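K.L.:
got a structure for you, letters missing:
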């Protein structure tokens, strides 16, 4: 069964009410109840007491609401000397009707002839009290669960109770029945149910809205839904993982843990095929677990994911063609899956410094991904390869490479840095080689790739990640040889263990590289795009930048102290915003804010000593004192305590 309900607009046929009945819920309840009791008493009376059956009443008797004997002319029209006219029944007519019933509380039993099929009204009309219950079709592979505030017609609700157990009420928006009754009526007439937005649909939409652009390896939504329809049940684990990711951005109650458990359970079933879809499932779970401060479990899944990817040959050129089934979008998805796994492996190794970027040493000849708009539209160009990217300057061919390709190149530079032997001295030639790689990457960027926005001023998330990977690599390369004492920020270890950097007497070139990269990362926070649209790895890059800012601010005297404090404020605010979804960001924000407050108190204590003000002009002294007045209160108000949602269990 297709786990996605149809997206087309739904309608409700009028199989349950006659157009002659007024749109009044209370009247309908009274009239239907009266009709049911009247029908029961009539069935028990003798047939002679029921009187002759009248197929229809004439217009004169109808207008006066009088019983008609059915003769032509009838006895009432004969006695009153009126024209006796009969018209065909309007039962089932859906058009407008003039002169509707004057008494909305009276049921017009003679407005239509009795059913000729012999089926009682209660059985043929599911909206009548006492009708047999109609089961709604359920969708999706997940077990039913009732969520707070979820409509009863969602894919995750239990089958509704029989209508006889439900109270009909008057809807203030003009509907005479509730949504469940509408769904029951629609099911009985064969019409699709009324349009609803289930929890699963909302989570899937949230996945594509918030997360897809940061790790765009799965099929675009339209192609994914088509594949699911053509291959029911094959992507259950992938859909569960996508819904889990989407649930991180929504308030869906217990569904979040349910989706995580379902994704893990299905992914690790012995019968689950080891293919590219399984790699995609594990990859998004790795990112989510890492952002939820479950780094150890994320590393376990990363090891499994890498092993499966290499076993099935995802790193080979022919994999996409052999497993794409002639679908160019699916082929592109396989190429993106490998390179996204490659980049994630590098970012985990770079920001946490607990793994060694295993995939950097795995031979891969997979074609490079295309631009994002080409992938979304399905217009996939002829792919290019990493050797084309490396030789573009010397081949003389004017080729345009995608933002994803520059993201891959930035991750490769990070891998080359991590493969260098320990750089013990600033004059080490390996340090100069890595800096040449980073500088060349920046210098040879096309004009359209120099910032993080597309030509339409939309966020280019692939270039955004490529830039912050390069800036982070520059800090990791130069900070150990700078003269910024890292000890003041030693407690900021949410992403990586503290790295000891000794202090120095002057700002050397490595200090300048480190500070410049940290400032560029802070500048990226100011992009006019939602912070939650970025990958959660940006959290650790901001934290790395904050460590540099704090180390510099802890110096005895710096000239641009106010600008520096603004950058620290900016970083803390960004981490606070990211903590709405990612628990790791909340932890990092608390640590950075705590160190900032410690440094501020130490500086305030130094101001008591008159020697502190040597070299300050009177204007500078007043400016510094005024700036210090509100900084503590501002730090306290910048980051409120964010309630952390209980993360799903991590047992396999």
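P.N.:
In hand now; what should we look at? None of the values given here were measured: they were computed from a predicted structure.

K.L.:
okay, CA-based contacts and neighbour counts for the rest of this
P.N.:
Noted.

K.L.:
Return the distance of the helix or strand containing residue 290 from the chain's centre.
P.N.:
Assigned by DSSP states H and E, residue 290 belongs to helix 276-291. Mean-position distance between helix 276-291 and its chain equals 14 Å (C-alpha atoms, centre = their mean, to the nearest Å).

K.L.:
What about residue 254, how many residues nearby?
P.N.:
Using other C-alpha atoms under 10 Å, residue 254 has 14 other residues around it.

K.L.:
re earlier: may I see the buried residues of the next helix or strand after the helix holding residue 290?
P.N.:
Sequence order places helix 295-311 as the next helix or strand after helix 276-291, per DSSP H and E. Using 16 or more other C-alpha atoms under 10 Å as the test for burial, helix 295-311 gives 295, 297-299, 301-302, 305-306, 308-310.

K.L.:
packing partners for the helix or strand where residue 463 lies?
P.N.:
Secondary structure assignment for residue 463, by DSSP H and E: helix 461-478. The elements that helix 461-478 packs onto, with contact taken as 3 or more C-alpha pairs under 8 Å, 6 or more residues apart in numbering; DSSP states H and E, are helix 403-418, helix 429-443, helix 509-525, helix 538-553.

K.L.:
Deepest-packed of the ones you listed, please.
P.N.:
helix 538-553 (a mean of 25; mean count of other C-alpha atoms under 10 Å).

K.L.:
Below is structure B, check it against A:
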């Protein structure tokens, strides 16, 4: 029948008439005695005991099961009888018991193995028929998930038995299929919400990319514009009329570092139009915009137009008193970072004016003769974080040797001092003899600058081993000044390098029989410049003025390489490789570097061919062993292959040249 089987209780030692129970003192009757309180229930039929669980076949057909193994229905239908244990009433693991991973708990169901399959059954199998439960994933279980093309009702309904085997997952947590089905059926369909897709950040516009590229590539080399966050806040306030002029110039500079296409020219034209349109007030932001355009034009080989804008920028700066001490206070709006930006604007204009005058040898470094009492800039990290310290002045810097007060001056200050030494050298009267006392006086400026550097400023690294771009520029300015001072009096014939004139006109220097002191100064500074290329930072992060400094170093190296016999020629050729590789890298951003790269590489090829022609003569190999001859020829072939390939040399990485075809 379709009801659960019931078993009638058998009460030993009791009668239908309700006679008292036999005393418990009587031997053999203790197990059949009942208490007096149970007399009232005598004669009433006891409730049938509940079946712990129904087999899967009965549950799948929604029929009652008698709980036997096998049950009567499976026996009559000759089907396999399987049970899934119930966890109702489970209170969790016992407290205080040690965890044994090999112990099977009572609530776990051992895998069912039929007698006929005992020899071949897999120990991971629970049975041979499918069960209407969902197997939880390893990442967790969400009872509100609805599978595609399946409603919550159809998802929880029992499926017919199949022959798909069910395996025990030893990695998944134990789940009660009854509780699982109950949870999914009681979850309203309206509450089932799919997880939202991840939010994708908006694609930046070209203008935004140029703005970010300005700070990523350029700002460290000329850090006079406000740091990124303060500038954005100032733009959001909307109370600065000329800020849009500065932003246009920043976009132009940033476009040089990204694939901007025709937008490059558009940004430049817009910036120039805004700078010179009627009604544009002359203020510090206009000076900053013009200075950015001057640097960009000079790096793109438009030096004539750069000089025109430089003349206007210098005139405007003096008209608005940017060179006066109180300008930063009056126009700083009580913001220490903005006040620092105005001080840096004057001094960066001063440095760029000297750079253009020194490397191109056309202008006269006008600002060197302008009286200025502007405060000295602070360290870069202080500027970027807004922690502006006490301001010092140039008289404090000049008196530091003779005062008892110890003051830590910034790297920007030593950059200004190096450029001031260049101005003093450019004001030196013409020198006619190698032992002129004027040369010693200027050289003492360079030597004193190096000698009195603090320990933390002697190299180009900060305390965190990061590149100090301001000290980097200060050092290469001093090396360039040393070459410009001593090269005319050295014995390095410059006629083989007359074609290298992209930065400055060729300066003829006659050759001599012996190297004098001026030649030694020149060669040492040229080697130091090449060594600076090996700094662990991409060369494109440096100011574009480094292009002309590298070119100046290359002229010295090539002049020496053109000599008939050179000591340590292999090292000299490696320095030429470094310079050519750095110029090639810089040429990806700056057109001036591309011109210099082509000229230096062309002269290097000519010198190499001349060297090869000399090797035809037997007199060239006098004193060489056969091994040395073979090594020299192989080295020359490798150098020539690098000079003649498309890139000139292998690409320069963070620490120099990798070699042809690498990187």
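P.N.:
That came through fine. This structure is a prediction, so every number in the text was calculated from the model and none was measured.

K.L.:
still on that earlier bit, so where in structure 2 does the helix holding residue 463 of structure 1 end up aligned?
P.N.:
The aligned range for helix 461-478 of structure 1 in structure 2 is 469-486, by TM-score structural alignment.

K.L.:
ok, the counterpart of residue 439 of structure 2 in structure 1 to residue 34 of structure 1 distance?
P.N.:
Aligned counterpart of residue 439 of structure 2 in structure 1: residue 431 (TM-score structural alignment). The spacing between residue 431 of structure 1 and residue 34 of structure 1, counted by C-alpha to C-alpha, to the nearest Å, is 90 Å.

K.L.:
Please apply the same query to residue 441 of structure 1.
P.N.:
81 Å.

K.L.:
Over to residue 611 of structure 1?
P.N.:
96 Å.

K.L.:
quick one, which of those two is more surrounded?
P.N.:
Ranked by neighbour count (other C-alpha under 10 Å), residue 611 of structure 1 and residue 34 place residue 34 first, with 13 against 9.

K.L.:
What helix or strand is that one located in?
P.N.:
Using DSSP H and E, the element containing residue 34 of structure 1 is helix 25-44.

K.L.:
which residues in structure 2 does that helix match up with?
P.N.:
Helix 25-44 of structure 1 maps onto no residues of structure 2, going by TM-score structural alignment.

K.L.:
circling back: and the match of helix 461-478 of structure 1, how far out from the chain middle?
P.N.:
Using C-alpha atoms, centre = their mean, the offset of stretch 469-486 of structure 2 from its chain centre is 30 Å.

K.L.:
burial count for residue 266 of structure 1?
P.N.:
By the criterion of other C-alpha under 10 Å, residue 266 of structure 1 has 19 neighbours.

K.L.:
Can you find the partner of it in structure 2?
P.N.:
So residue 266 of structure 1 corresponds to residue 274, using TM-score structural alignment.

K.L.:
Now do the same contact list for that match.
P.N.:
Counting by C-alpha atoms under 8 Å, 6 or more residues apart in numbering, residue 274 of structure 2 touches 245, 280.

K.L.:
repeat that with 6 Å
P.N.:
Residues counted as contacts of residue 274 of structure 2 (C-alpha atoms under 6 Å, 6 or more residues apart in numbering) are residue 245.

K.L.:
is it fair to say it lies in a strand?
P.N.:
No. Counting by DSSP: H, G, I helix; E, B strand; the rest coil, one finds residue 274 of structure 2 to be helix, located in no strand.

K.L.:
does residue 259 of structure 1 really touch residue 239, like I thought?
P.N.:
No. Taking contacts as C-alpha atoms under 6 Å, residue 259 of structure 1 lies outside contact range of residue 239: 8.9 Å.

K.L.:
Can you work out which residues contact both of those two?
P.N.:
When C-alpha under 6 Å, 6+ apart defines a contact, no residue borders residue 259 of structure 1 and residue 239 alike.

K.L.:
ok, average deviation of the match of helix 461-478 of structure 1 from structure 1?
P.N.:
Stretch 469-486 of structure 2, aligned to structure 1 and superposed, deviates on average by 0.2 Å (mean C-alpha distance after the TM-score superposition for structure 1).

K.L.:
hmm, back to that, how close does the match of residue 439 of structure 2 sit to residue 481 of structure 1?
P.N.:
According to C-alpha to C-alpha, residue 431 of structure 1 and residue 481 of structure 1 sit 10 Å apart.

K.L.:
Same question for residue 349 of structure 1.
P.N.:
Look at residue 349 of structure 1 and residue 481 of structure 1: by C-alpha to C-alpha, they are 21 Å apart.

K.L.:
what about those two, which has more around it?
P.N.:
residue 481 (22 against 19).

K.L.:
ok, the aligned partner of residue 502 of structure 1 in structure 2 - contacts?
P.N.:
Under the alignment (TM-score structural alignment), residue 502 of structure 1 maps onto residue 510 of structure 2. By C-alpha under 6 Å, 6+ apart, the contact set of residue 510 of structure 2 is residue 493.

K.L.:
by contact count, what packs against the helix holding residue 34 of structure 1?
P.N.:
The contact analysis (3 or more C-alpha pairs under 6 Å, 6 or more residues apart in numbering; DSSP states H and E) places helix 25-44 of structure 1 against no helix or strand.
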